[in-house]
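**Student:** Sequence and predicted structure, then a few things I'm wondering about:
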Amino acid sequence: MLENNPLLLPFDSPFEVAPFSSIRLEHYKPAIEKLIESSLLEIDKIAASVDAPTYDNTIVALDRSGKQLSQVAEVFFNLNSAETSEEMQALASDLSPILTDFSNAIMQNAILFDRVKTVYTATDQSLLDAEDSMLLEKTYKGFIRSGANLSDEDKKKYAEISKELAQLQLKFGENVLAETNAYEMIIEDEKDLAGLPEGIKEGAAATAEAKGHKGKWMFTLQAPSFVPFMEYADNRALREKMFRAYMSKAFKGDKFDNQENVKKIVALRQEKVALLGYESYSDYVLEERMAESADKVEAFLNDLLTKATPKAKAEVEAVKAFAKGQGFEGELERWDWSYYSQKLKNEKFQINDEMLRPYFKLDNAVKGIFDVANKLYGLTFKHNPEIPVYHPDVKAYEVLNEKGEHVSVFFEDYFPREGKRGGAWMTSYKSQYKDGIDHRPIVSIVCNFTPATGDKPSLLTYNEVETLFHEFGHALHGMLADSKYSSLSGTSVYWDFVELPSQILENWLQEKECLDLFAKHYETGEPIPEDYIQKIKDSSNFNEGYQTMRQLSFGLMDMAWHSLKADEIQVDDVRAFEQKAMAQTELFGAIEGACMSTQFSHIFQGGYAAGYYSYKWAEVLDADAFSVFKEKGIFNKEVATSFKENILSRGGSEHPMELYKRFRGQEPTVDALLERSGLK
């Protein structure tokens, strides 16, 4: 399968995008094995060089090695998240240990490490520019943190653990996806749809018909189905049924159960870093974060907990009182929260998702985000049907700067399907770097938004538009990259800094100047009424205390799992451990059969282990940074250029606090966040 394998040939398509339609599943393994072979020859050439080790022939050469392998692996694993199948998942389990072996072969190559160490110890870093110095530091520490100093026996153990972890994390995600896809709630009696908006009912009917249940309605655990059902369905018993199904994903003791996977992942992560001399996985992770230590993270989370708890408790009591006034009897449960919160919000502010949906047609929102990028950074987006895509739902754009020069390729992929995992994310198919040529990036955002139904186009909730802006902020971080080295380019930054470009962009959605660009009624073209914009602002802090507690609960649970030391690692009961970790944040009683850990892909499959606190950490940064835009104008060119040049384009080329201070003129303070969220 090497001859005419499209993955081994130059990508002869616009902007060297992968030729998706030509790639078959059987192409991946032989291509990756061949590219590993050639990449290891590159590494051997660097290691065996008779020339004295220098920055260029060792550090830079390493960064530039294996580029084709990286691109092919990115194509495969991106599609395994966005357009997978059982066969692809099986192949991922096969390829993952092979790629882990490859990585270990580089990072534990003693001869290569000796050259890296020689350059590191002999180089006067004051003579290097900031980016070169960062690459040297990151390369040297990367070897140390990957076991280069271990004994041969421990290197072997480290490699075995790394392989097992890679497979367990893949399996964890597969189980969550399988559970999400498997659940279907079929409704036959229209009376059970009471309270649901027409658009949601139409979507449920279309889903049912597509699954062979014509004349019925189907609800799933995909966000565009689950969320509005919990907010609007009058039938409390069905809300409970949906909630229990959602919160019990991968926690049923069957073949998709993730409890043992959670325990093994946590134990193996601790065992792996213990070999390197760390007491806990969080110690290892946070060494390379702005927060620096578990103590600082826990102090940060607990400080917010202290500030948010009184407000959250008051909000819960307010919703309980409102429900009682609506005739509700008994104890308010978690499956009642969204339903009565939505009604209370509507009563207080006369606003809800269904009022706003007609003004948030997806096509208009996309045009709006493009206009925002143009006003801030001079970017234009040109749809190019010649650029290959991996699914008919996906659109590809050529991104141009003010001079008409190519900046990036941008993919958008917005609707749920069975081959796509839940949630929303930004990813890269090719990183930006320079080697005499400025190789421009290929970035993508993948979401699960409300699809079109019948004769209605895709109409988004406000939260979905917020998600669009969030992920597009990540995409800008990738698109505007201007680094010499791919390992420092775009979103390759400290994990608690990576959410700044995404979260800051959400702020524009509360500004009339931004909403006027795109929020127009999908039928009449009328702009969103000014009083609606004011209602969005007025209601922006509604139940903010509760939402803060929810985020803190996840952050505290993440830290609890990943701060375990060797003598604490034996966890018998996943749910009991989780409940203890989240106890201070609980505002309702425990629900039998509910478990978050077994479906928490962010920390057990993605890159947020010992890092979920980053969302709240970055809120401090984004609130503080946006205050500059608020003061000088949300489309102020001078401020936008400073943010682009000091934050977006710089990637991980310097310590993020230095980049932030260069933009802001000072370190961030929590004041702007407390003010914005009403917690001050």
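**Tutor:** The structure has been received and is ready for your questions. Numbers count the residues shown, from 1 in each chain.
**Student:** CA only for contacts and neighbour counts going forward, please
**Tutor:** Will do.
**Student:** Okay, buried residues for stretch 27-44 please.
**Tutor:** 27-29, 31-33, 35-36, 38-40, 42-43 (16 or more other C-alpha atoms under 10 Å).
**Student:** Kindly reformat the residues you listed as JSON lines containing distance to residue 488 and secondary structure.
**Tutor:** As requested, those are exported to JSON lines (distance: C-alpha to C-alpha, whole Å; DSSP: H, G, I helix; E, B strand; the rest coil):
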{"residue": "27", "distance to residue 488": "30", "secondary structure": "helix"}
{"residue": "28", "distance to residue 488": "27", "secondary structure": "helix"}
{"residue": "29", "distance to residue 488": "28", "secondary structure": "helix"}
{"residue": "31", "distance to residue 488": "26", "secondary structure": "helix"}
{"residue": "32", "distance to residue 488": "24", "secondary structure": "helix"}
{"residue": "33", "distance to residue 488": "26", "secondary structure": "helix"}
{"residue": "35", "distance to residue 488": "23", "secondary structure": "helix"}
{"residue": "36", "distance to residue 488": "22", "secondary structure": "helix"}
{"residue": "38", "distance to residue 488": "23", "secondary structure": "helix"}
{"residue": "39", "distance to residue 488": "20", "secondary structure": "helix"}
{"residue": "40", "distance to residue 488": "22", "secondary structure": "helix"}
{"residue": "42", "distance to residue 488": "21", "secondary structure": "helix"}
{"residue": "43", "distance to residue 488": "20", "secondary structure": "helix"}
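**Student:** let's bring in a second model and compare:
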Amino acid sequence: MPTDNPLLSPSVLPYGLPDYSVIRPEHYLPAFEQAFAEHTAEVAAITRVRSMPTFENTMAPLEASGRLLGDVARTFYTVSSADATDEIQAIEEQLAPLMSAHQDSIQLDAALYRRIKTLHEQRDQLSLTAEQRYLIERHYTEMSHAGAGLDDDAKQRLTALNQRLSTLTTQFEKNLLGDTNDLAVVFDDVAELDGLTDGELSAAAQAAADRGLEGKWVVTLTLFTGHPYLSSLTDRTSRARLLEASRSRGSRGNDHDNRTTLLEIVRLRAERAALLGYDSHAAYITSDETARSPEAVHDLLRRLAVPAARNARREQQKLQEIIDAEAASFPLAAHDWAYYTEKVRAAEYDLDRSALRPWFEAERVLQDGVLRAATELYGVAFTERDDLHGYHPDTRVFEVHNADGSAVGLFVLDLYTRDTKRGGAWMNSIVLQSHLRGTAPIVVNNLNVPKPAPGSPTLLTLDEVTTLFHEFGHALHGLFATVTYPHFAGTNVFRDFVEFPSQVNEMWIYWPEILTSYARHIETDEPLPAGVVEKLHASEAFNQGFATSEYLAAAWLDQAWHSLSTNEAAADLDVAAFEASALADIGLDNPAVPTRYSSTYFAHVFSGGYSAGYYSYIWSEVLDADTVEWFRENGGLRRENGDRFRERLLGVGGSKDPLEAYRDFRGRDAEIQPLLKRRGLAD
């Protein structure tokens, strides 16, 4: 193998961490080309075997195959999501159809499918471990789901659809990143940003300086519709400018317009679903999730939408009363909601969330909050490795060990926003754990916290604290999953189950000994006052009408687009009109409560992995809320509880049916009542 390409030689760094210091953009495509060829040859060697299929001559080598491709792909896609320079974006565009074609060549391989199908039919007669049996079942199901049973003409059309879709989803993300950067709001006068903290102003000034706009202030946009600053900006025009910029992304008729792109995505996904024997893309996706059908999803969303919309209207009335009491009254608009919500919160709970930031210094939240909770619950220790470096100077690397000193893996944190990073927050793996391959996990958490000027502390909002705990829940899932076969590694579980562990990890934010440890004033080291903590608990269901409604609206839009038949998707659809009709259908068409994501910047479903699956968050929250009840009933932050949760849920990765794993942990199926209570929907 060539030795001048670092991607084609095993990394000599601990845990196989890629040596990003020597990897150049020009290395990626040749490495992918070599990896594609190697994987193809490995699978061909399996299908050339003339003897009857066995686990040892089919499944084991299949799981061992594709290692180089997986390593190269995870190395590249980590960079393309978090540091997507123009050169990296160009590579990703070129790579998208190549990757799709290769994946299809494996998933649709008729000879491989016949061998796995034979094993699936004989699995009851074979001497298999539980993980081996489930591996056969999953490979058979996934290949069938992918279209391996189709005839050659249908496979050819399917491959063309997949390649075109991969190109379109890559284009959608590129357009969104470009428009998000272009629409960052420039302010000429600091008075327009009255209400922001010194740290927030510092970040805005730094963002302007980075763009060559000295003496100005730039507020970059978040992935979702709203923005944290809307709750504190006193200037109504500034709030309106910020929300208008956010909501116009991908729909301005410029080179970054996403409307034509998303309509083609919807049309081709519907055609692909029909080719595979399903009525819609939503039916296709949910058939291999725990939900099993779009009807089950729709039932849950409609059940929650009615009380959520009702509660949002009640909240809206209170906000309007505050406005009417002011000298210049006006009808509440979407850009006013967060600002006046804080006024109501202050009036009803004597609580100003924006004033809490001095208690949430990022490093302390990380060390004494997020990591300490994991140490207390699971006995793991985190040691920062200054000698190891990630793909960007902002990344930090931590080595993770069990209580007995045995190694777990590496955790990489990339906290700050930048123009080359896509919006939102996420976890991904660079290396997968596998006993078969002898590898330990390397996982990454990405957030988009504004970076203050040098010398200024990073103070988080409560929402950002929540995001940090949430994403670390994914990281723990990736670190703790202990499996033999890489197919089951880390967070490789059903999409509507994957959010469950991350949401459970949010419970430690308010746990007394954890909160007291990390929530300490940046200047005085005083803990967050007990009275404030009580008010935070008392206000947990506050504004949940809005929060639930904006989320459900986005989840319903996702379902609406992907429930279209081929004929419906082929119609001359207007994106804005379709959205309005869909939201009216479920009763979430309140102009003051915009959907969390509009279609043209809904990256989760049009460029991410959540198509027809954005419902997963609320679906998983049923399990999450029920699990939080279990922890409280059993003493909370105790090693015995952590060990049980790790062993029976996090540790199994995808090697077991997730609902079976949940029953093994909880002793029964999840109940919905804790979720309804949490979100104020119980009545």
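**Tutor:** Received it, and whenever you're ready, just let me know what you need. Quick caveat, the model's predicted, so the values are computed rather than measured.
**Student:** ranges for the helices of the stretch 251-400 of structure 2?
**Tutor:** 259-275, 281-286, 294-324, 337-349, 362-364, 372-378 (DSSP state H, counting those that start in this stretch).
**Student:** Out of those, which one sits most buried?
**Tutor:** helix 281-286 (a mean of 25; mean count of other C-alpha atoms under 10 Å).
**Student:** what's that helix in contact with?
**Tutor:** Residues from elsewhere that reach helix 281-286 of structure 2 (C-alpha atoms under 8 Å, 6 or more residues apart in numbering): 269-270, 272-273, 276, 278, 292-294, 559, 562-564, 611-613.
**Student:** Out of the residues you listed, which is nearest to residue 370 of structure 2?
**Tutor:** residue 613 (27.7 Å; C-alpha to C-alpha).
**Student:** Not including adjacent chain positions, what is the nearest residue to residue 627 of structure 1?
**Tutor:** Excluding the flanking residues, the one nearest residue 627 of structure 1 by C-alpha to C-alpha, 6 or more residues apart in numbering is residue 672, at 7.3 Å.
**Student:** repeat for residue 246 of structure 1
**Tutor:** Nearest one to residue 246 of structure 1, counting by C-alpha to C-alpha, 6+ apart, is residue 221 at 6.2 Å.
**Student:** Which helix or strand contains that neighbour?
**Tutor:** In the assignment (DSSP states H and E), residue 221 of structure 1 maps to no helix and no strand.
**Student:** Tell me which of the helices of the stretch 251-400 of structure 2 lies nearest to residue 211 of structure 2.
**Tutor:** It's helix 362-364; of the helices of the stretch 251-400 of structure 2, that one is closest to residue 211 of structure 2 (C-alpha to C-alpha) at 25.0 Å.
**Student:** Touching that closest one from outside, list them.
**Tutor:** Residues from elsewhere that reach helix 362-364 of structure 2, judged by C-alpha under 8 Å, 6+ apart: 457, 458, 459, 460, 518, 519.
**Student:** ok, for the residue nearest the centre of structure 2, nearest residue in space, not its chain neighbours?
**Tutor:** What sits nearest the mean C-alpha location of structure 2, by C-alpha atoms, centre = their mean, is residue 426, with 4.5 Å. Excluding its sequence neighbours, the residue lying closest to residue 426 of structure 2 (C-alpha to C-alpha, 6+ apart) is residue 446, at 5.3 Å.
**Student:** what sits against the one you found?
**Tutor:** Counted by C-alpha under 8 Å, 6+ apart, residue 446 of structure 2 has contacts 82, 413, 414, 415, 416, 425, 426, 427, 471.
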